[in-house]
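A.B. asks: Any chance you can model this:
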Amino acid sequence: MTQDWYIIDDVEKLDTPALVVYPDRVKANIDLLKSMINNVDRLRPHVKTYKNKEVTLLLLAADVHKFKCATIAEAELLAVCKAPDVLLAYQPVGPKLYRFVKLMQTYSHTKFSCLVDNAVAAKEISDIAQANKLTINVYLDLNVGMNRTGIPAGFEALQLYMDCAVLPGLNPVGLHAYDGHIHDVDLETRTERCNAGFEPVLKLQQDLKQRGYPEPIIVAGGSPTFPIHSKRKQVECSPGTFVYWDKGYQLGMPEQPFLPAALVITRVISLPDATKVCLDVGHKSVSAENELNKRIYFLNAPELKPVGQSEEHLVVEAGKDHAYQVGDVLYGMPHHICPTVALYERTYIIENNTLNGEWLNAARDRKITI
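C.D. replies: Modelled structure (predicted):
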């Protein structure tokens, strides 16, 4: 009988809860992603999922040279790895802007860019850039339905892009359209919604070209809409979750056959009554923004039903006459891996079913050096 891929033979050495990663599966996911697009130069994966040097180096070795991130620490992590092209998918305001400039000055081998969605921020970015004798590449952040940041792709966006072009510290280079609100399980429905939201983006790109601007680069989508945007010949795509995958996307994006590559290992620590089991995987150990039954799925105990969770504990219903004992190890697949990774300072590496080192999730911190 073949041993399950996730089993750790020397798991007794592992204190729990613990985040573990299987590098061979990460590499397989990177290869799969490359096979799903016509040109690897169109890939701009998001570092927010994994937050460490090691996966960055695996991506660079696979000829992925463009990256996206959301924090200064993530941008610095990429720069330390000598990533050639880094988009901070965030509009730097206040001290973050000074840190961004310092990043550009410190890591001159990396080409940095950031987002902008209003004239006040654009002027501030330009002034700071000019004071430091820099020109900052900016992407117009477009609101295509997320309704958090961004400007609708219409006349105001056109005007802002043109305003950025005359500000001495800015160089507008493209459009950023993140449609993370679109995650219908049915791919046809997802495609229809994605295309509808993308039409104004294409029109804005054409309007800018007609006014004599170089064709703006379009950076679009995340994991849910990657199969759709990947078919647009010139669009850069920004999936992130693909490196580790998770239960949420496994259920919600069945057309994408990425492998689960990161798990949370937990142990039974108490048996509160005849039918319940208590595990050491609380809010601090797995992303808890979803409803209780959509936080963690146990590969070797799929029948367990969560009934309560606190900071350090998860209580599950196991049923009458269950066989679980204190000390039993469970292998949990998070429903949302990105914020789960942010809960762990380190990842334990599993190769050939044994513990084989650690990866530090350095960019889980808000600051590395800058």
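A.B. asks: C-alpha only now, for contacts and for neighbours.
C.D. replies: Will do.
A.B. asks: Distance from the top helix by length along the chain to the middle of the chain?
C.D. replies: Looking across the chain with DSSP state H, the single longest helix is helix 187-210. The chain centroid and the centroid of helix 187-210 are separated by 23 Å, computed with CA atoms, centre = their mean, to the nearest Å.
A.B. asks: where's the following helix or strand past it relative to the chain centroid, distance-wise?
C.D. replies: Once the chain leaves helix 187-210, the next helix or strand it forms, by DSSP states H and E, is strand 217-220. Centroid separation for strand 217-220 versus its chain: 17 Å, with CA atoms, centre = their mean.
A.B. asks: Strand 217-220 - contacts with which helices or strands?
C.D. replies: Here strand 217-220 touches strand 170-177, strand 236-237, going by 3 or more CA pairs under 8 Å, 6 or more residues apart in numbering; DSSP states H and E.
A.B. asks: ranges for the helices of the stretch 51-200 of the chain?
C.D. replies: Secondary structure of the stretch 51-200 of the chain (DSSP state H, counting those that start in this stretch): helices at 53-61, 72-80, 95-106, 119-131, 155-166, 187-210.
A.B. asks: Make sure D85 is actually in contact with F112.
C.D. replies: Yes: using CA atoms under 8 Å, D85 is in contact with F112, at 6.1 Å.
A.B. asks: Look at the two and report which has more neighbours.
C.D. replies: Ranked by neighbour count (other CA atoms under 10 Å), D85 and F112 place F112 first, with 24 against 19.
A.B. asks: and the more buried one, how far is that from A79?
C.D. replies: Using CA to CA, to the nearest Å, F112 is found at 9 Å from A79.
A.B. asks: for D41, same thing?
C.D. replies: Applying CA to CA, the value for D41 to A79 is 18 Å.
A.B. asks: swap in H322?
C.D. replies: 51 Å.
A.B. asks: Which of these two has more residues huddled nearby?
C.D. replies: In this view H322 and A79 are compared by other CA under 10 Å, and A79 has more residues nearby, 23 against 12.
A.B. asks: Measure how buried D15 is and give me the count.
C.D. replies: When counting by other CA under 10 Å, one arrives at 10 neighbours for D15.
A.B. asks: Now do the contacts for T71.
C.D. replies: 88, 90, 366 (CA atoms under 8 Å, 6 or more residues apart in numbering).
A.B. asks: can you do 7 Å?
C.D. replies: Residues near T71 by CA atoms under 7 Å, 6 or more residues apart in numbering: L88.
A.B. asks: Check A274 too.
C.D. replies: Counting by CA under 7 Å, 6+ apart, A274 makes contact with K320.
A.B. asks: now the other sequence, so there's something to compare against:
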Amino acid sequence: MIEANWYPLEDPASVNSPGLIFYEDRIQENINLLISMIDQKSRLRPHVKTHKSAEVTRMMLAAGLQKFKCATIAEAEMLGTCAAPDVLLAYQPVGPNLTRFLALQEQFPNTKFSCLVDNEETARSIAKLARQHHRTFQVYIDLNVGMNRTGIRPDRAKLLYESMLNVEGLNVLGFHAYDGHIHDADFSIRQQKAAEIITVLQTLSRAIEEKHQHKPIIIAGGTPTMPIFAKDTDFECSPGTFALWDEGYQKAFSEQPFLPAALVISRVVSLPDERLICLDLGHKAVAAENTLSNRITFLNAPELVPVSQSEEHLVMDAGENHQYKIGDVLYGLPFHVCPTVALYDQLISVSSRRAPESWQIISRKRKNTI
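C.D. replies: Predicted coordinates:
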């Protein structure tokens, strides 16, 4: 772990609050750590939903990572502008998103884009559009391995896979299995649950390989199970939160020594009574889907107890005889960093090698140009 007092800005007075800060040296350490956890870089397909920025993507490209995963067309477009070689849209495109998926490929011909499908009707719609434009779309079959959000059950996946093999306009590359329901703090429980999924996926893969003489690519897992899939399989792994880390993952997954690399800066804006202080950090500045006590922890004020939060305000109990003043700067570690990043248009990036820079969070939007 880097020094305890790693986060204060040299010139906090120049930074607006609430504001988002990325610590570039720590992001680089997290990228290096991720690479050290797997036998081949080619098995890594990091998810960009956490950082949503071109600059962090370029850091990963510079480290030798070539494959990426994203959840929106805007994220895919950002990856295209970075010349990422291989991009999986981990979503099944329907409606206008299908033509947007085509537009991605036309605008960024040097990036290999793929997407998910989980039913034959959608697959044939994708294939029809591909044929109309004399293209072949790369697809993965999305599996429901227990999260019950999207995907087809694994016991039905072989039939869907085989029905798509000879469909003109489609190239079926393999399977995608996200296990976001596995987030137990106990690593042994995660291992047990992941092992059950590994068995299912390996059995499915062998059945395909034996019958069709080619081995499907399997993309599986998120950050909580990444160390398990990295060690016990040859699957591609697609963690996302590792890049920035957060309080929730730091508490839950202590076996993964990633560094918190993103903070939210806030200021005291009011002293409503003897015990209470009010910060400029409302729902619009930090992810608020968790309970009030699990939204943010202030590294330089860990004793503060949350009382209430509204759109633009966060009221904290500072205790009797506290010394807080209007304008005091607080540095908060989000409990859930991914949706927190999505609340900001831009951030301040801090590096030991240069002056702070302003970065755009370009893919927080639902649409950029495509």
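A.B. asks: quick revisit: I'd like to know which of the helices of the stretch 51-200 of the first structure lies nearest to R232 of the first structure.
C.D. replies: helix 187-210 (10.6 Å; CA to CA).
A.B. asks: For the closest one, buried residues please.
C.D. replies: 187, 190-191, 193-194, 197-198, 200-201, 204-205, 207-208 (16 or more other CA atoms under 10 Å).
A.B. asks: ditto for stretch 29-37 of the second structure
C.D. replies: In stretch 29-37 of the second structure, counting by 16+ other CA under 10 Å, buried: 29-31, 33-35.
A.B. asks: Please apply the same query to stretch 286-296 of the second structure.
C.D. replies: 286-288, 294-296.
A.B. asks: And stretch 226-238 of the second structure, by the same measure?
C.D. replies: Going by neighbour count (16+ other CA under 10 Å), the buried part of stretch 226-238 of the second structure is 226-230, 234-238.
A.B. asks: And for stretch 293-312 of the second structure?
C.D. replies: 294-299, 304-306, 309.
A.B. asks: What is the most widely separated pair among those?
C.D. replies: The most widely separated members of these are L299 and Q309, with 18.8 Å between them, by CA to CA.
A.B. asks: ok so, going back, out of the buried residues of stretch 29-37 of the second structure, which comes closest to N144 of the second structure?
C.D. replies: Nearest to N144 of the second structure, judged by CA to CA, of the buried residues of stretch 29-37 of the second structure is L34 at 25.8 Å.
A.B. asks: give me the element the closest one is part of.
C.D. replies: Going by DSSP H and E, L34 of the second structure is in helix 24-36.
A.B. asks: Also compute the angle for that helix relative to helix 54-62, please.
C.D. replies: Going by axes from the mean of the first three to the mean of the last three CA atoms, to 10 degrees, helix 24-36 of the second structure is angled at 40 degrees with respect to helix 54-62.
A.B. asks: got a list of contacts for helix 24-36 of the second structure?
C.D. replies: Contact with helix 24-36 of the second structure is made by 41, 60, 242-244, 258-259, 261, 349-352, as judged by CA under 7 Å, 6+ apart.
A.B. asks: superposed on the first structure, where does that helix end up, distance-wise?
C.D. replies: With mean CA distance after the TM-score superposition for the first structure, helix 24-36 of the second structure departs from the first structure by a mean of 0.6 Å once superposed.
A.B. asks: related to what we said a few turns ago, how about the buried residues of helix 187-210 of the first structure in CSV, adding distance to Y139 of the first structure?
C.D. replies: Shown next, in CSV, are the buried residues of helix 187-210 of the first structure (distance: CA to CA, whole Å):
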residue, distance to Y139 of the first structure
L187, 28
R190, 25
T191, 24
R193, 23
C194, 20
G197, 18
F198, 16
P200, 16
V201, 13
L204, 13
Q205, 12
D207, 16
L208, 13
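A.B. asks: Ok, which of the helices of the stretch 51-200 of the first structure comes nearest G222 of the first structure?
C.D. replies: When the helices of the stretch 51-200 of the first structure are compared by CA to CA, helix 187-210 sits nearest G222 of the first structure, at 11.2 Å.
A.B. asks: from the buried residues of stretch 29-37 of the second structure, which single one is nearest G146 of the second structure?
C.D. replies: L34 (25.5 Å).
A.B. asks: Quick check: the closest one vs L259 of the second structure, distance?
C.D. replies: Relative to L259 of the second structure, L34 of the second structure is positioned 11 Å away (CA to CA).
A.B. asks: A127 of the second structure too?
C.D. replies: A127 of the second structure is 43 Å from L259 of the second structure, by CA to CA.
A.B. asks: so how many other residues sit close to the closest residue to L58 of the first structure other than its chain neighbours?
C.D. replies: Of all residues not flanking L58 of the first structure in the chain, K27 sits nearest, at 7.2 Å (CA to CA, 6 or more residues apart in numbering). Neighbour count for K27 of the first structure, taken as other CA under 10 Å: 19.
A.B. asks: so who does the residue lying closest to E357 of the second structure once chain neighbours are set aside touch?
C.D. replies: Nearest residue to E357 of the second structure, sequence neighbours excluded (CA to CA, 6+ apart): S349, at 5.2 Å. Counting by CA under 7 Å, 6+ apart, S349 of the second structure touches 21-24, 356-359.
A.B. asks: how big's the offset between the helix or strand encompassing S349 of the second structure and the first structure?
C.D. replies: Per DSSP H and E: S349 of the second structure is located in strand 346-351. Its aligned residues in the first structure lie a mean 1.3 Å from strand 346-351 of the second structure after superposition (mean CA distance after the TM-score superposition for the first structure).
A.B. asks: buried ones in that strand?
C.D. replies: 346-350.
A.B. asks: Report the inter-axis angle for it versus helix 54-62.
C.D. replies: 40 degrees.
A.B. asks: Quick check: V56 of the second structure vs V48 of the second structure, distance?
C.D. replies: 9 Å.
A.B. asks: for N144 of the second structure, that is, sorry about that
C.D. replies: Distance of N144 of the second structure to V48 of the second structure, given as CA to CA: 22 Å.
A.B. asks: the more surrounded of these two?
C.D. replies: When neighbours are counted by other CA under 10 Å, N144 of the second structure and V48 differ, and V48 comes out ahead with 27 against 20.
A.B. asks: which residues sit in contact with the more buried one?
C.D. replies: For V48 of the second structure, the contacting residues are 69-70, 240, by CA under 7 Å, 6+ apart.
A.B. asks: Also S310 of the first structure?
C.D. replies: S310 of the first structure touches 282-283, counting by CA under 7 Å, 6+ apart.
A.B. asks: Count the neighbours of the aligned residue in the second structure for L140 of the first structure for me.
C.D. replies: Matched by TM-score structural alignment, L140 of the first structure corresponds to I141 in the second structure. Here the number of neighbours of I141 of the second structure (other CA under 10 Å) works out to 27.
A.B. asks: Nice, that's everything, thank you.
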